[in-house]
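A.B. asks: My questions concern the predicted model and sequence given below.
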Amino acid sequence: MKLTIRGSVTAAFMACMATAAAASPAAAGTSAPVDLPLEHLERVLPVHAPGLRTGVPVPVAGVPDGPRYVTGRLLPAKTLPAVPFTAELPETEVELPVKDPLGEGNLGALRAASGASDLMLRAPGATAGAPLSAPREDLSGLPEPVLPQLGLVSPMLQGTPAGALLMG
């Protein structure tokens, strides 16, 4: 293979890898912004429409903690591994204009805001036991029937959201 052909193949491969990396969810961020248009409420209700700006978390899957083989068991521990996810709870802002009850203008706006925070999620997992024991010497190397065991790994959601309510 000529050097020029090898170089162009390498360049095409690197371009494809860069495109795939740019299109991945991890490169795009872990939240998608959402702006809700609530201006049309003013036509229906006799109040000023609130402003709402938030986002939707986009979970990115991590590496699952795979099955582990344990001596004396026929099936591995963590038969169905729990998959970890990471995401970002985006910043949320709600702003509502407040009128003066005496009719002398506006008092400002009531604003509720929460900052962005990281989220850690873990999907549920399971561990299953076989209905047979390991081969036993006293039974000439034959397994003994036992009750199968089933264990569940509970799901987890961990984050530190915080918020503030402001007037003015």
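C.D. replies: Sure thing, it's come through.

A.B. asks: can we go C-alpha only for contacts and neighbour counts from here?
C.D. replies: OK.

A.B. asks: Excluding chain neighbours, what is closest to the residue positioned nearest the centre of the chain?
C.D. replies: By Cα atoms, centre = their mean, the mean C-alpha position of the chain lies nearest to residue 59, the distance being 2.7 Å. Spatial nearest neighbour of residue 59, chain neighbours left out: residue 87 (4.6 Å); criterion: Cα to Cα, 6 or more residues apart in numbering.

A.B. asks: Presented hereafter is structure B, for comparison with structure A:
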Amino acid sequence: MKPTTRGTLAAAITCVAAAAGAATAATPAAAATTVPVPLPLDGVEKSLHMEMPHVTGELPVPVAGAPEGTRFAEGRLLPERALPRLPLGGGLPGGDLRAPLPHVLGDGFDHLGVSAPAADLRTATPGLSVDTPLGRPDAANGGLPSLHEPRAGLGTPLLRTVPGAEIVTGPGA
């Protein structure tokens, strides 16, 4: 084997190994559905010498799905879904708040917590279905296509989610 062939082969193997390593390193980050967003209030807490609320949030990462394919229907020249619907997955933003209370509800209750986790959200864009005024060739009509009125339809968009929240009071930090 010539030295130039060996060098080319070594460079190709190195590139493939680097691409495989980058793909395995990027997999956990791509699998995340939400990104945590903390609100840092530690500096304010230390400078004012008082307990501040702890606030964190979650922002969803939208993920596009595979579009629904076209379906061919008998008696139509164009497919049933000329413009397919595109599903998108993601979530509603979530948040978590834990704030101090100055013993308003009694001695055992000195914190208030509100938690609204990020909820799954599934959506699909509207689709379009059209049909031409020409039908299939008709033997009774001398082989000419039959005529009918042109048709157009808009597929409804989809939005599906189940949000939730929780409010708690109690002792603790």
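C.D. replies: Nice, I can see it. Please read all numbers here as calculations on a predicted model, not as lab measurements.

A.B. asks: before we move on, the earlier item: isn't the residue nearest to residue 59 of the first structure right next to residue 122, touching?
C.D. replies: No. The criterion here is Cα atoms under 8 Å, and residue 87 of the first structure misses it with residue 122 at 11.2 Å.

A.B. asks: can you give me the helices in the second structure?
C.D. replies: 3-31, 42-48 (DSSP state H).

A.B. asks: Which stretch among these approaches residue 118 of the second structure most closely?
C.D. replies: Closest approach to residue 118 of the second structure among the helices of the second structure is made by helix 3-31 (15.6 Å; Cα to Cα).

A.B. asks: The residue nearest to the centre of the first structure matches what in the second structure?
C.D. replies: Residue 59 of the first structure maps onto residue 62 of the second structure when the alignment is built from TM-score structural alignment.

A.B. asks: give the contact list for its match.
C.D. replies: Counting by Cα atoms under 8 Å, 6 or more residues apart in numbering, residue 62 of the second structure makes contact with 33, 88-91.

A.B. asks: with those in mind, which one is nearest to residue 53 of the second structure?
C.D. replies: The shortest approach to residue 53 of the second structure among these belongs to residue 91, at 24.9 Å (Cα to Cα).

A.B. asks: burial of the closest one, as a residue count?
C.D. replies: 24 (other Cα atoms under 10 Å).

A.B. asks: how far away is it from residue 55 of the second structure?
C.D. replies: Relative to residue 55 of the second structure, residue 91 of the second structure is positioned 19 Å away (Cα to Cα, to the nearest Å).

A.B. asks: can you check residue 152 of the second structure too?
C.D. replies: 50 Å.

A.B. asks: Just want to know which of the two has more residues nearby.
C.D. replies: The neighbour count for residue 152 of the second structure versus residue 55, taken as other Cα under 10 Å, is higher for residue 55 (18 against 11).

A.B. asks: How about the more buried one, nearest residue that isn't a chain neighbour?
C.D. replies: What sits nearest to residue 55 of the second structure in space, not counting adjacent residues and going by Cα to Cα, 6+ apart, is residue 97, at 4.6 Å.

A.B. asks: Likewise for residue 167 of the first structure?
C.D. replies: Excluding the flanking residues, the one nearest residue 167 of the first structure by Cα to Cα, 6+ apart is residue 110, at 4.7 Å.

A.B. asks: Please look at the one you found and residue 95 and confirm they touch.
C.D. replies: Yes. Taking contacts as Cα under 8 Å, residue 110 of the first structure lies within contact range of residue 95: 5.8 Å.

A.B. asks: Looking at these two, which is more packed in?
C.D. replies: Set residue 110 of the first structure next to residue 95 and count neighbours by other Cα under 10 Å: residue 95 wins out with 19 against 15.

A.B. asks: if I line the two up, what does the more buried one land on in the second structure?
C.D. replies: By TM-score structural alignment, residue 95 of the first structure lines up with residue 98.

A.B. asks: Also residue 10 of the first structure?
C.D. replies: By TM-score structural alignment, residue 10 of the first structure lines up with residue 13 in the second structure.

A.B. asks: my read: residue 72 of the second structure touches residue 130, true?
C.D. replies: No. Contact between residue 72 of the second structure and residue 130 fails when scored by Cα under 8 Å: they sit 11.9 Å apart.

A.B. asks: Please say which of those two ends up with more neighbours.
C.D. replies: Using other Cα under 10 Å, the more surrounded residue of residue 72 of the second structure and residue 130 is residue 130, with 18 against 13.

A.B. asks: how much space between the more buried one and residue 136 of the second structure?
C.D. replies: 15 Å.

A.B. asks: Let me see the ranges of the strands in the second structure.
C.D. replies: Using DSSP state E, the strands of the second structure run over residues 34-39, 54-60, 63-64, 87-91, 94-100, 111-116, 120-124, 128-131, 134-137, 145-147, 151-154, 158-161, 166-170.
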